[in-house]
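A.B. asks: The following comprises the amino acid sequence and a computationally predicted model.
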Amino acid sequence: MALQSMTWVGFEVSSGFTGAAPECVAVTPDGPLQITADCVDPMYDTPIIANETDETLPLPHHRVSGYFNGTTTDFNIYLPLQENWDGRFFHQVYPLQNSTAEDVSIAFGIDSSGYTVRVAGDLGYRADAATAKFSKEVAREYYGDPDRQIYGYVYGGSGGSFQTIGAMENTDGVWDGAVALIQAIPMSSPNNWCIRALAGLTLDSKSDQIIDAVRAGGSGDPFAGLEEHEGVALEEATALGVPLNAWEDFDGVARNRTELYNTIRTMVIPNVKSAFPTYADDFWTKEGFLGMEESELGQFFRDSLVEYNATVEEVQLGEDDVPVGIKLDNVPEVSPDELEFTILSEGEEVGSFIGLVNKEDGSVYIYSDNNATILANLAEGVQLLADNRWYLAVHTWHRHQVPALEAGYYGYDYLRTDNGQPTYPQYDTLLAPSISRAASGGGTHTGNITGKVIIMDNLGDFDAFPWHADWYKSQVQSALGDRFKDSYRLYYNQHANHYMGTVPQSLQSVIVDFTGLFEQSLRDVSAWVEGNIDPPKQTQYTVENGQVIVPPTASKRRGIQPIVNLTVDGGNRTEVQIGDTVTFSIQAEVPPGTGKVVSVEWDFEGKGGFVEIDIGKPSKKVKTQVSHTYDTAGTFIPTVRVASHRDGDTETLFARLLNLGRVRVIVSESSTGP
């Protein structure tokens, strides 16, 4: 069944929906636009259907593609066959996504009796809200049921959590529920990047011993053996929220595998420079800033500072004659790989750019996101000042951005004196909330949600710190009062971090794919809205020194994730010789009312190569032993991966909830007698 060609201005559409509708308005002049089911957003008032196709993959569905006239926003609506639809839709949001939904998202929607909505990434919630409302009209016409009530559920992670919360606080009647994943809050960006960067730069030389300490079977004390300045940096990062267990993935926390360096260069430095152009000078010349601090950490930063003059000997041009590389007359041995280069003309600064230095031949690769107008000044003989002043300075930007005490961001109390005042000099304006407001569409995380919301956060998340979700929980409690319990849930998960989607094999013995966890939360919020079925109880936890701590047992922890306890020789590590048989004991259990364990998989070498074993019928608790013989020497992290499912379904690919158990086995060469 094809739809008629439709445009939507108010509710006047060619398919017969009529009636004037008011424009959506903001409550305050500078506040976010309040979107209701009965108002029209003046920016997104004319949706155009551009194409319709019947698709067979991943499952049969009807795809409706379109855009909003006069905007760059486009969308896709994926409608399942009528017999596979039960009056709901699922709508993922993220600022940088395109409008093509992944096969797994479309298939999950169909498996959950819903259609799928996807809108090209944009800041805020307004384009998504307009598309969500339009999708209901499209669905009613397609299914031939103009009076059908349709329930909608919006969800998104990280930057998408900004949009999800913005949507649920500033719309009414558009979506009925939401799942916000790996939650960001108004103090998250850019501060979290700086907190990680400070610790990562300072601890880099001790990465191996820190990894070993926090890994399964390690000492559990990553502070042991650190020098004074290293301990200060790790203590600060821990108190501000970086999970201690996350440091096992040191490359993820503090190196560029997760784009930390690139984000510092392309997002943090430009934003701080624009808002506070004197910050780097303050850092290196004023009391109260680390660059002037009489401490081991201050000395470490001064020793890391590099500044030198160089002359351009050669310029390499790319497309449109924009410089893509240069060669310098000298590069000191101490030069870092990445530096800021300031172009000088008769001693005056013309502008700056960032480049990657090759110390062997003096060449500099110029990043393509530099300003082409500034690069046009590069020529043979031009004088440059190379330095890392700004790069180092922003590592402590968070110290000078402490929020007001009454705002409740308790993790930042680490950066206060005993009388509640900030320890370090402060700037008048907080940068992070302005970034949050832009991403969430002007929202301010008031907690005043208009539908049912489930928050899913991960205990190993080094991008969105776990205690931040607890802060937002307090916002919702304050805003809703007695309505809180009937509107909000917070679930924490083990062995998961910020990584959304299929986990690379190299990390599968460390973290789980949490897709199934949020799929179940989407189904739970749907049942909560449509059937008044309460979701499982929230995760029980405490927050200690910036760390979220959960109980060890399923009955006390609650939440929805299965709990796994793996031991070897009664503990978390053992030492054996080649050829010895090692026996592992596992106990896995689901929290009350959350289903059954449906699979147990083993990876005895900890390399992500899992093999499933037979556990018989699905059950609420699994207790078993397995044995393995190692034929090579080395240190291994045997891992067991457990999956549970709400209905005990062993065949489905959807809503499988994963967790890991891990121990350490040290295998040495066999001893030989005389």
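C.D. replies: Yep, that arrived.
A.B. asks: Every contact and neighbour count from this point should use C-alpha atoms.
C.D. replies: Will do.
A.B. asks: I343 is in contact with L384, isn't it?
C.D. replies: Yes: here I343 reaches L384: they are 4.9 Å apart, a contact under C-alpha atoms under 8 Å.
A.B. asks: E169 belongs to a helix, doesn't it?
C.D. replies: Yes: membership of E169 in a helix is supported by DSSP: H, G, I helix; E, B strand; the rest coil.
A.B. asks: give me every residue that touches it.
C.D. replies: Counting by C-alpha atoms under 8 Å, 6 or more residues apart in numbering, E169 touches 443, 445-450.
A.B. asks: another one to put next to it:
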Amino acid sequence: MTIHNASETIRVTPLYNGLQDQQFQNPYVDIDELREEPVPHRYIHGGFTGTETKFSFYFPAKENYTGRFFQPVYPVQGSENASQSHTSGIDNKIGFAIASGAYMVETNMGGPSSDSTLVYRASAAVALYSRVKAAELYGPHRPFGYIYGGSGGGFKTISFMENTTGIWDGAVPFVIGTPVAIPNVFTARVHAMRILKDKFPEIIDALEPGGSGNMYAGLNEEERQALEEVTRMGFPPKAWFAYKEIGDGALTVLTPAVMRMDPGYFEDFWTVPGYLGADPQSSASKARIQFKTVITEVVWPQKQTSSESHAASNMGVDEAWKMLETAEEALPFFKLQNVPDTNAYLDGAFIRICSGAAAGLDIPLGRIEGNIVTVGSAFGFFASVESLESVKAGDEIVLDNSDYIAIQTYHRHQVPSKDFVVWDQFREENGEPLYPQRPLQVGPIISCGGAGSLQSGLFEGKMIVVQTLMDESALPWQADWYRAKVKEHLGEKLNERFRLWYVDHALHADTSSNGAFDDLHIVNYVPVLHQALLDLSAWVERGVTPPDSTNYKVNDGQVTVPAKAAERKGIQPIITLKANGGERAEVSVGESVVFRAEIEVPPNTGKIVSAEWDFEGDATFPNPAILKHSNEEGSQAVVEATYSFSRPGIFFPVLRVASNREGSSDLYTNVLNLCRVRVVVL
């Protein structure tokens, strides 16, 4: 805890050093062996007696060790072996650590607990014990330690740095939120998705290269207001290309927590003036469904048991929340006497049991197929899978979407302090909220419960934050909010200990893309994380100053960056691509199109090492480009190509490029970007 005044910051609660914590005085090792996969290393597994805390260490050969460790921090407490399920390509955390001369530390962070401080205390205990084992293996020394984590792991990474001393020397939090992010980033998004569901093709087309640029064209007043609201909240409009894939994110997992903390909201929404649902003419009221029917048969599939491998395989920043779900394969489905119209809005609806032994049970609805409904997999709406065994044929039910519609505008009733300026749209000119406010702020409660504290901006060591410009879940402006908190403490010395790098054309997920649809729009930002860890270690250990923070502006919730690499800074290459001299070309079948791209990387961040074309949208990038470097350093290049299309249609040719600090083709640190143009073939 800290207290701030005009001249200094005073710590009230001492920082945690872990040395005297009696809970973690008795470590044990139960596995110590040499492994060849995914790369040769020494694997040590163990825990702390009397606790649920477990750890895994991955040590390189002594001749390859350079005196440091990397410790990934996952969004939720899960498996200490999570990295063992991601051992190929760029997602290979173990391989990257070993290749970088580091050993890797992994922990379950103590497992589920009512003590919110356990998450950083357990992680600190594991880090400290890793140093003991490193000294045994390599000789007496103190390894430098670096943590990194994204999304929920970003909250934790920051909390660990702000609450401990002497444990970690630096951190790379990425795709981070603020204390008021949850559930508000998701509610605003899903509200817009409900209202705009039929308009997204036109919105996306307007935002694509060669489009009109006016994403509001053709929208009615309500649709325009919904799109403007979510945009001013910070949702990046170009991310709508993935509206079908991003769905409601973690909202179904978060909704039970809101229902427990603020149950009155879900009645007030429909009855109290000032809430959208209280207006009978609102789209919320018109979309509301309370459909009564009867279960005619309950069908149970063969039950499957969960395993650690399931937990370990879902620890990416976009997948980890799914660990909180119940496996859908283990759930029953219900045959119904009758079902709603196929056009009914049933997203997020409940199956409410109204009679029989299970009366009062709320079950999330999965999907409707004919007269069959499946059970959704959102944890928290029912006590357990076993509780569903009381549902029987003949039970009366209601399919009800009331609560899910209600939560979609929850952010309007959660107006926080004035430093969260994206909420200004919900304030009167005198600063008072436009809408009725709830008696508590849910976001900070959830954030603190998951990370052990709220961000203060006060930490020891050094930090590089990585944020993506198309992030649909950790809205880009949130990293700027944290930078401002850090600057409150560091002032003019900010650049001595802090960097913020924005990455363009990347969403929230930190794993490899999902094929054609993604690869034509986004790049993997994990190489930026890897380079940040290497730059951070060089900064801490040798005083090597990392590249500058990205130059950016925040206006009405949107983060914008300069078009030129030298002005934008950060470390990502920038592409300017033209087709027949513009962002849009119209040609006939068989007519040649001339493509030309200028590529540059920010000063002192490396060399452009590769470029590849995808002309027709199959996402295989089958056409390697010839780089013509424009300067001796290789930081500028030109790529040219001529291509003709054999069939009519609208095409979006893509050029994807990579830069590398050392000018090599290292998989782990090849920083990517792409650029698209439109070609209309008549």
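C.D. replies: Arrived safely. Keep in mind that this is a model prediction, so the values were computed, not measured.
A.B. asks: any idea what E137 of structure 1 aligns with in structure 2?
C.D. replies: In structure 2, the residue equivalent to E137 of structure 1 is V132, according to TM-score structural alignment.
A.B. asks: Distance of its match relative to P201 of structure 2?
C.D. replies: With the distance defined as C-alpha to C-alpha, to the nearest Å, V132 of structure 2 ends up 57 Å from P201 of structure 2.
A.B. asks: Would you map the strands across the stretch 401-550 of structure 1?
C.D. replies: Along the stretch 401-550 of structure 1, counting by DSSP state E, counting those that start in this stretch, strands occupy 452-458, 488-493, 542-544, 547-549.
A.B. asks: Out of the ones you listed, which gets nearest to E333 of structure 1?
C.D. replies: strand 547-549 (40.4 Å; C-alpha to C-alpha).
A.B. asks: ok, and what's touching that closest one?
C.D. replies: 238-239, 241-244, 459, 466-467, 541-543.
A.B. asks: of the residues you listed, closest to E227 of structure 1?
C.D. replies: Out of the contacts of strand 547-549 of structure 1, the member with the shortest distance to E227 of structure 1 (by C-alpha to C-alpha) is T238, at 16.3 Å.
A.B. asks: how close does the counterpart of that closest one in structure 2 sit to A506 of structure 2?
C.D. replies: Counting by TM-score structural alignment, T238 of structure 1 lines up with T231 in structure 2. Taking C-alpha to C-alpha as the measure, T231 of structure 2 falls 17 Å from A506 of structure 2.
A.B. asks: Neighbour count for the two, which is higher?
C.D. replies: The neighbour comparison of T231 of structure 2 against A506 (other C-alpha atoms under 10 Å) goes to A506, with 26 against 19.
A.B. asks: Might you report the residue contacts of the alignment partner in structure 1 of the more buried one?
C.D. replies: Alignment note: A506 of structure 2 maps to A496 in structure 1; criterion TM-score structural alignment. Counting by C-alpha under 8 Å, 6+ apart, A496 of structure 1 touches 458-461, 511-514.
A.B. asks: if I pick the nearest residue to A239 of structure 2 once chain neighbours are set aside, what's in contact with it?
C.D. replies: Spatial nearest neighbour of A239 of structure 2, chain neighbours left out: M470 (5.4 Å); criterion: C-alpha to C-alpha, 6 or more residues apart in numbering. By C-alpha under 8 Å, 6+ apart, M470 of structure 2 lies in contact with 236-239, 476, 504-508.
A.B. asks: The counterpart of D54 of structure 1 in structure 2: neighbour count?
C.D. replies: Superposed on structure 2 with TM-score structural alignment, D54 of structure 1 falls opposite L34. Neighbours of L34 of structure 2 under the rule other C-alpha under 10 Å: 13.
A.B. asks: part of a strand, is L34 of structure 2?
C.D. replies: Yes: according to three-state DSSP, L34 of structure 2 belongs to a strand.
A.B. asks: follow-up on the earlier one: and what about the match of E137 of structure 1, helix, strand or coil?
C.D. replies: Using three-state DSSP, the structure places V132 of structure 2 in helix.
A.B. asks: if I've got this straight, L227 of structure 2 is in a strand?
C.D. replies: No: assignment of L227 of structure 2 by three-state DSSP gives helix, placing it outside any strand.
A.B. asks: Once you drop chain neighbours, what's closest to it?
C.D. replies: Counting by C-alpha to C-alpha, 6+ apart, the nearest residue to L227 of structure 2 once its immediate chain neighbours are dropped is A192, at 6.0 Å.
A.B. asks: which residues sit in contact with the aligned partner of that neighbour in structure 1?
C.D. replies: Taking TM-score structural alignment, A192 of structure 2 has A199 as its aligned residue in structure 1. For A199 of structure 1, the contacting residues are 230, 233-234, 236-237, 254, by C-alpha under 8 Å, 6+ apart.
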